[in-house]
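[1] model the following, please.
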Amino acid sequence: MSNFHSFPSTPFIRWFVKDNQSLDRDIRLKLLKGPFTSRAALVAAGMNTLLVCSVAVVLHPTLFFISWLVADMVIWIIRWFLLQRFMASGKSSLRYATDLSLLFGLIWAAEIGIGTAGCIISQDPVLQVLACTSAVSMNGAIAMRNQGIPRYAFTQILLTDIPMKLATLFQPEPMLRLLILQAPMYLTGLWVLLNNLNATLTTAYISEAQSTHSATHDKLTGVLNRLGILNLMTASLNSKTHGDSDFCVLCLDLDGFKKINDANGHATGDRVLVSFSEMVTRVVRKGDAVARIGGDEFIVLMPDTDKISASLIAERIIKGLEDYAGKYENYEGLGVSIGITQTSPSEQGSVDQVLSRADVAMYNAKSAGKNCFRFG
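    Okay, the predicted model is just below:
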């Protein structure tokens, strides 16, 4: 299931999920996804608490237990609605959808804790066993499901556990008060478990991100490699997000690079490639993608643009390289030929065909005298 959750908007809810602020945004979003990833978990939790509440009402049809049953059902319905309508379906039009989902997760935990406390105070051994077993099992599920946000998960556990422990003070069996003595060890163990699970999950996400980055980025320059840009171009051709918005592809090939590389060594050639990629990255727009697809050949993908904008970028790249080469005597003759093609997502064509058109245009630029751009 796709994840459509976002970071919380309110300071109160943000406090519960602000761990790992130094991590990449995508990793932090992945760590936050626990409460939004499984309808099955929500259904199982709802059936569990509904069973305990129903048994309590059957055995003791008091106002407290009837209210507990009603509250449990209402809270579950709201949580299901938020997950189904604003998270799972990807149609989130509610600004505070994430905040509300996390808030009602806390309210749900408090409701379980208060209801469990009522079962203990009732002195009914059946309810005491059922409610305490249910609460402890729910805490384990909370730790596993929300391990990416340990502060939030531990707060849920506290809201579930503390009322249950305090309730032992208001019933006549003194041995049950041993639960209070057990609380520090139990809660410390869960806190350690949560942090260990979180560390393991975080390491896994970081390793995944690094692996993905290595597979799609050029090791020398840090820009995208052939696989990375082909993936983006494929997505652009298949895009339904921007309708029929055109995108432009620029094919760049350095002129005079081989001569400089042969005369000055590969280390100098590498510095030229790195400097050129950095310059191009600075020149293009924030949403554009730069890739080195091999040797001294680069690709720029410009989504939602036209030939005029692409021309301006091409001119800036040519001028930027001229200024760079002018600083070094041994870089004489260094330039760039650029081929540009404009494509619409509605066109029937492949990535290879788009690249081929841009490549032909680039060779036309070389034939026209190099250090210029042509359209294809």
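[2] from now on I want contacts and neighbour counts done on CA atoms only, so please keep to that.
    Fine.
[3] and the helix ranked longest in the chain, what does it pack onto?
    For the chain, the helix reaching the highest residue count under DSSP state H is reported as helix 178-216. If contacts are counted by 3 or more Cα pairs under 8 Å, 6 or more residues apart in numbering; DSSP states H and E, helix 178-216 sits against helix 25-32, helix 125-145, helix 150-167, helix 226-237.
[4] do that again at 6 Å, thanks
    Packing partners of helix 178-216 (3 or more Cα pairs under 6 Å, 6 or more residues apart in numbering; DSSP states H and E): helix 150-167.
[5] so how far is the helix it packs on from its chain's centroid?
    Here the centre of helix 150-167 is set off from its chain's centre by 28 Å, with Cα atoms, centre = their mean, to the nearest Å.
[6] for comparison, sequence B:
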Amino acid sequence: MFLSPRVYSSPRWRPIRWIADPGRDVTPEIREALVGSLFGTLSIFYGGMLNTVLVAVVITLHMRTAPFYGWLGIEVAICVARIVVMTIARRAGLARQPTPTDIHIALALAWAGSVGLGTYFCVTRGDWLSAAMACLSAAAMCGGICFRNYGAPRMTTLMILLSLGPTCVGAIVVGEPLFLLTLLQLPVYVVSMSSASFRMNAMVVATMRSERENAHRARHDSLTGLLNRASLIAEIREASAARMAAGRYLTLLYLDLDGFKPVNDSYGHGCGDELLVRVGARLRDAVPGRGQVYRIGGDEFVIMLRNESRESVQALAQQLLREIGEGYELSGGLQVRLGVSIGIAHVRPEGQNADAILNMADRALYMAKAQGKGRYEFAAAEHETAAGSH
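    Take a look at the predicted model:
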């Protein structure tokens, strides 16, 4: 729901960082999505500016005095700048380059201030037709401000104050007793709209967290925290879609633990689960930053490598035979040992079917087990085989 191909930079200026902060603890991923939301809902973005420019034009043509011509110039300049910055930001975000987020937010605040400046001019000039038009326009904009900027409720509050606050100042300057009622209305309105914005932000953040938790559960093994079979198939398909350079290899090491079932049957599923977690940790430690580890079911694991030579894959397989075969001390001081058999598919992935590549590694694993376990075998895809033993 909240995923976007564009990535926008977080604010760098300290005041803007505070203004754009959601006011609650969120993960960096969610914070990035909230910043991105400030560049969305373009219909409100462009519609709001079109409205304020048209209102400024109509009122200026009606009043025809220097302050209003100045206000119209400011309004047009800010809106043009906002459009330019928005265009630059969206292009940069799509290219994953730094975006002018600070300027974008600063211009949004300036736009709100310009709306407020217009209401002040209209109220203090005593032209109630213009004042009514300007104040109604400013009030209407607040709904869009609240809805569009749900990712930054502090920004919403500040923009509402900048849009409507000058009306109260104008009421004081005019001194009309009835108009002073705005001094009571504005605080209530700002508090209610600000509260609504913070509540909307909380609901959106909760939804984002739920979506990401569900996505994580769908792609990860709940016991070990490793990626699961669905993630493996997706990664193989990505590598197979002609996205790896010609001549580069994709490697799958399909591991099956030797001796796990007797441990699980003798000491219970609790010990078996703990052992699987420990094995997963050793596999992760064996390929830090080099490959990805998956648990695809039971006591079966897969390591995926990209652009590795056959020699480096052989060295890794020998390393895994040694490290997985070392003893494990489980809860209660229980000492157990395991072995591992490994089937290896070392292929060029262009145009290959994901299931076919995985089946190649599975067949190589079967060969390793058939020849005595505790060893590795390469799939015969390259018309050559190699075997090693621990």
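[7] report the buried residues of the longest helix of structure 1.
    180, 187, 190-191, 193-195, 197-198, 201-202, 205, 213, 216 (16 or more other Cα atoms under 10 Å).
[8] now do it: which range of structure 2 does it align onto?
    Across structure 2, the stretch matching helix 178-216 of structure 1 (TM-score structural alignment) is residues 181-219.
[9] check stretch 102-116 of structure 1 too.
    Aligned using TM-score structural alignment, stretch 102-116 of structure 1 spans residues 105-119 in structure 2.
[10] average offset between that stretch and structure 1?
    Stretch 105-119 of structure 2, aligned to structure 1 and superposed, deviates on average by 1.7 Å (mean Cα distance after the TM-score superposition for structure 1).
[11] quick one: residues in contact with that stretch.
    134-135, 159, 162-164, 166-167 (Cα atoms under 6 Å, 6 or more residues apart in numbering).
[12] most neighbours of all those, which one?
    For those, counting by other Cα atoms under 10 Å, the largest number of neighbours falls to Thr167: 30 neighbours.
[13] which ones are touching that one?
    119-120.
[14] give the buried residues for stretch 267-275 of structure 1.
    269-270, 272-273.
[15] what is the corresponding segment of structure 2 for it?
    Stretch 267-275 of structure 1 maps onto residues 270-278 of structure 2, going by TM-score structural alignment.
[16] that older thread, any idea how far the match of helix 178-216 of structure 1 is from the middle of the chain?
    The answer for stretch 181-219 of structure 2 is 18 Å, by Cα atoms, centre = their mean.
[17] next: stretch 64-79 of structure 2.
    That offset, for stretch 64-79 of structure 2, works out to 39 Å (Cα atoms, centre = their mean).
[18] now do the buried residues in it.
    68-69, 71-72, 74-76, 78-79.
[19] got it, and stretch 301-308 of structure 2?
    301-307.
[20] how about the strands in structure 1?
    247-255, 289-294, 297-302, 335-343, 373-375 (DSSP state E).
[21] any chance of TSV for those, columns distance to Arg357 of structure 1?
    Formatted as TSV, the strands of structure 1 follow (distance: least, Cα to Cα, whole Å):
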stretch	distance to Arg357 of structure 1
strand 247-255	9
strand 289-294	16
strand 297-302	13
strand 335-343	6
strand 373-375	9
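[22] of these, give the one that comes closest to Ser239 of structure 1.
    For Ser239 of structure 1, the closest of those is strand 247-255, at 10.9 Å, according to Cα to Cα.
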